[in-house]
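Participant: structure for the following, please:
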Amino acid sequence: MKLRNDDDTYYRSYSNLLGAMIDFRQNGKLRLVHVNGLNNRQRERYNRARASQWESERSALQQQGRALVLKAESEHKTVIILMVALVAVLILAVAIWIIRHRRQRERENEERAEALQKMVDELKSAPSPQPTTEPAPAALRRAMLQQLGIIKMVAEAPTEQNRDMLRKISSIESDTGGELVNWNNVFELINTLYSGFYAKLHSTYGETLIPKEEQIIVLMMAGFSTKEISVITGQTTSTIYVRKSSIRKKLGVPGKEDIVAFLRERFGD
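Facilitator: Got it, this is the predicted structure:
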């Protein structure tokens, strides 16, 4: 039976020891060859044990290193997934905001178009009263509606030729400064029809109110609705509501009181 190398070395180490003991008993002498052989065998066993221990430690360290690498890769993938998810959520939120904003603008444009159509239909269906018998608010309303009717026709077919025509019509009497109506004419008409209302408003609150707010108050005085005011001033209905709130704060109008009624009482009209 052939022994493995480790077993052979193991048994040979003991044979050397036994041989050295037998020689010492027979001759009273101890041969150095047997002692050196025994020492060498023991050293070999020690070195192999140390090498085996080092190999085990190195294998354990390699396994630990591979485990750390796998953990780092897993954490890296998790971070990437979280970043991708966060970016996707942000993109989705921005897309939702854009869609809602666009729908809101479309809805406001539809409301303004509906209000404009209503005013134009009102102009077409209204009888043509005599200038001397027509009530003051109706006269102002007809003057405004006539301008808005022209603007609507141009808006339905916004060609460059129509835009040039509108600019020419707007500048017949004076420059409108890019506005859809000539506010100087409107203010003069308000003063004539409502006992100098605009002049009193401007002299009393001219430093407090901005021009856009004065325009809104004048149109409210003439009986125009919020939608109609948004069409005439070229602002959204939400902006008109915000400006009305600002007007109330600046003038000190109580929440439940009408702005026009408050001003007319203040001016003694």
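Participant: from now on I want contacts and neighbour counts done on CA atoms only, so please keep to that.
Facilitator: Noted.
Participant: in three-state terms, how would the closest residue to M221 other than its chain neighbours be classified?
Facilitator: For M221, ignoring the flanking residues on the chain, the nearest one in space by CA to CA, 6 or more residues apart in numbering is V260 at 6.0 Å. Recorded secondary structure, V260: helix (DSSP: H, G, I helix; E, B strand; the rest coil).
Participant: alongside the first, I'd like the structure of this one:
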Amino acid sequence: MNRYVSAITGYILLFFVLLSGACTAPSDRDLLDRAESCLRKNPDSTLLLLKQIRFPERLTGKELADYWYLHATGRRNTDRSYVTDSLLQVSIDYYAAVHDSARLRDCYRLEAQRQEWLKQFDRADAFYRRAIEVCPHDQQNHIPALYSKLILLYNDHINPKNYPLARQYAHKLLSITTDPEWRADTYYELAASYNFEGLHPDSAVYYTYKCLELVYQMPLQQRPFYLSNCANMIGLDAHEALRLSDEAIAINPERYLFSSTSTKGYIYLAMGKPDSALLCYQRAAEAYKKEVIRIKEDYPTAHNSLSTLYAATSYALSPKDIRTKEFIYNDSINTASFRQRLINSEHVQNQQVLLEKQYTLNLHQQQLKLLLTGILCAVILAGGILYLYIRNRRQRWVASEEKAEALEHLLNEARKNTAEEPAADGAFFRRILLKQLGLIRLLASSPTSANQELLRQIANPGEGTEKGNRLLTWEELYPIIDASYNGFYTKLTNRYGELLNEKEIQLCCLLCAGFTTKEINVVTGQSISTIYHRKIDIRRKMDLDETKGLADFIQSVYSA
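Facilitator: The predicted model follows:
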């Protein structure tokens, strides 16, 4: 039984070990570290890893701050909106509290861009400036990028009041950097600011040439962007503008054929050459079709630039022939439209995330129910095993107590002889039988104080008993039974020897000697159920009725 209980207990423990191992998942800290490791090169992987954290609102401290920082950075690096990431403020508060200047700078920049998308330009300006203020001394190279963001903040949104602010930040950037690329980019933004404002064309031309001086110091492949855009500046000499466009096309025709050819069309219109402008339109339209097929996306600003060029050229050739009905869009309108699409996409994704969270909660509830059911079944099983074990131990203990009582009764019977009167035949037989069946060895296997006393009494049940008697066998007990009980054994075997087997004859002898069922169980080692079955077999062989007891049959043989 003990081995069985141990095996069951081992299986239960193994079950819970396997269950706990199957339920083990990567920790939130591990997921955050892995997400950060691939943030720069694989931001999509960062977002997928963060998605495994189903309930970020349960995070605290550094984990919560890192989550929202990585989430916003990952969406920005994949050109996705994150305007709903209002908890980015949690990251700002945490990094400010622990004085992590680098992370705090990045969070200020992220929040500034978020406010810009929400059209909160004053708040965006404030966060960009905070990012500049907290920028660590060993990372001052980030400051030009932050000033560039401030310049674009006011240059990208068409508002005459914004252009002076853009130029103010541009001059600030020029005062702190000597890097040719940053200075070229800043001169270009100054020229663009004056060009958009339209009040100081000479200033636009001046900063255009300042930009070009530095552009020609750049590597060849970096020049086309500036060459193509500088050609658009109002007030620039037309022939110089055409030369800049041709240079951009020559360096990178695949990327700049459409934009620079379209620019040339407008320049030819300004020069009064509509035929050349129409030819540029046709070439630009062909290049635009190839570009749309390549990127699989229409670009509204380019599309409407072509439509405007065609309308203006057609009007120049024939003032009455205006056949286009397209609206004229600018880059700011296109940018706003693009951002709105991203914001709408973000809302849809957030709804999907909420649905996934609801599904996850339901799944966790089901898993919890299954786990609780499994635990309940395991507890019931363990309780059942424990109950069976305790019951078995109790039954064994009760049986031991009953055997001890039976042995004590037998010994009392065997000790009835005294110094004055000889031992009765029954007491003498009981003593011999106790020694014969080796109960001394049975008690010696459990040397308790009570058993030690019983051993002493079995070894010497009476004062006048010989101590050197050898142990007897059943063949030696049968004559004693005959002598003690009126030839019972001989009578029984003569009359029923062919019907009864050896064990049944022995049982009848013990019953004749007055042994109870419990006493027979003790001295023979047979179970009580076995003794009862043997009694039934004897009754059946003797054709005894249900009402006639076996004791009456034994008495009839004894008295015969």
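Participant: can you verify my assumption that the residue nearest to M221 of structure 1 contacts L219?
Facilitator: No. The pair V260 of structure 1 and L219 fails to qualify as a contact (CA atoms under 8 Å) at a distance of 10.0 Å.
Participant: of the two, which one has the most company?
Facilitator: Per other CA atoms under 10 Å, whichever of V260 of structure 1 and L219 has more neighbours is L219, with 23 against 17.
Participant: list the contacts of the residue nearest to M221 of structure 1.
Facilitator: Residues in contact with V260 of structure 1, defined by CA atoms under 8 Å, 6 or more residues apart in numbering, are I217, M220, M221.
Participant: same deal with P158 of structure 1?
Facilitator: Applying CA under 8 Å, 6+ apart, no residues qualify as near P158 of structure 1.
Participant: what about the corresponding residue of structure 2 for L219 of structure 1, which helix or strand?
Facilitator: Alignment note: L219 of structure 1 maps to L510 in structure 2; criterion TM-score structural alignment. Per DSSP states H and E: L510 of structure 2 is located in helix 502-512.
Participant: mean per-residue distance, the helix or strand just after that helix versus structure 1.
Facilitator: Toward the C-terminal end, the helix or strand that comes next after helix 502-512 of structure 2 (DSSP H and E) is helix 517-524. For helix 517-524 of structure 2, the mean deviation from structure 1 after alignment is 1.4 Å (mean CA distance after the TM-score superposition for structure 1).
Participant: picking up where we left off before, is the match of L219 of structure 1 in contact with I520, as I believe?
Facilitator: Yes. The criterion here is CA under 8 Å, and L510 of structure 2 meets it with I520 at 7.1 Å.
Participant: just to revisit the earlier point, show me which residues of the helix holding L510 of structure 2 are buried.
Facilitator: By 16 or more other CA atoms under 10 Å, the buried positions in helix 502-512 of structure 2 come out as E504, I505, Q506, L507, C508, C509, L510, L511, C512.
Participant: packing partners of that helix?
Facilitator: helix 488-496, helix 528-541, helix 550-559 (3 or more CA pairs under 8 Å, 6 or more residues apart in numbering; DSSP states H and E).
Participant: format those as JSON lines; extra columns: distance to F429 of structure 2.
Facilitator: Output for these, formatted as JSON lines (distance: least, CA to CA, whole Å):
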{"stretch": "helix 488-496", "distance to F429 of structure 2": "14"}
{"stretch": "helix 528-541", "distance to F429 of structure 2": "21"}
{"stretch": "helix 550-559", "distance to F429 of structure 2": "16"}
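Participant: most packed of these?
Facilitator: Greatest average neighbour count among those goes to helix 488-496 (a mean of 17), per mean count of other CA atoms under 10 Å.
Participant: what lies in contact with that one?
Facilitator: With CA under 8 Å, 6+ apart as the contact definition, helix 488-496 of structure 2 has outside contacts at Y478, P479, I481, D482, I505, C509, C512, V557, Y558, A560.
Participant: again, only using 7 Å
Facilitator: When contacts are defined by CA atoms under 7 Å, 6 or more residues apart in numbering, helix 488-496 of structure 2 is touched by residues Y478, I481, D482, C509, V557, Y558.
Participant: farthest pair within the residues you listed?
Facilitator: Farthest pair in the contacts of helix 488-496 of structure 2 (CA to CA) is Y478 and V557. Separation: 15.2 Å.
Participant: spit out the contact partners of the closest residue to T237 of structure 1 other than its chain neighbours.
Facilitator: Computed as CA to CA, 6+ apart, the closest residue to T237 of structure 1 that is not its neighbour in sequence is S230, at 5.5 Å. Neighbour list for S230 of structure 1: R112, T236, T237, I240 [criterion: CA under 7 Å, 6+ apart].
Participant: so which of these persist in structure 2?
Facilitator: Contacts conserved in structure 2 for those, counting by both residues aligned by TM-score structural alignment, their matches' CA atoms under 7 Å: T236, T237.
Participant: could I get the contacts of S230 of structure 1 as CSV with distance to E73 of structure 1?
Facilitator: Output for these, formatted as CSV (distance: CA to CA, whole Å):
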residue, distance to E73 of structure 1
R112, 58
T236, 54
T237, 55
I240, 57
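Participant: from the contacts of S230 of structure 1, which is closest to D23 of structure 1?
Facilitator: T236 (119.5 Å).
Participant: which strands or helices does the longest helix along structure 2 pack on?
Facilitator: In structure 2, taking DSSP state H as the definition, the longest helix is helix 331-414. Contacts defined by 3 or more CA pairs under 7 Å, 6 or more residues apart in numbering; DSSP states H and E place helix 331-414 of structure 2 against helix 300-317, helix 425-436, helix 517-524.
Participant: got the angle between the shortest one and helix 502-512?
Facilitator: The one in question is helix 517-524 of structure 2. Orientation check (axes from the mean of the first three to the mean of the last three CA atoms, to 10 degrees): helix 517-524 of structure 2 against helix 502-512 gives 130 degrees.
Participant: in structure 2, what residue corresponds to the residue nearest to T237 of structure 1?
Facilitator: Checking TM-score structural alignment: S230 of structure 1 goes with N521.
Participant: quick one: that match from T9 of structure 2, how far?
Facilitator: 34 Å (CA to CA, to the nearest Å).
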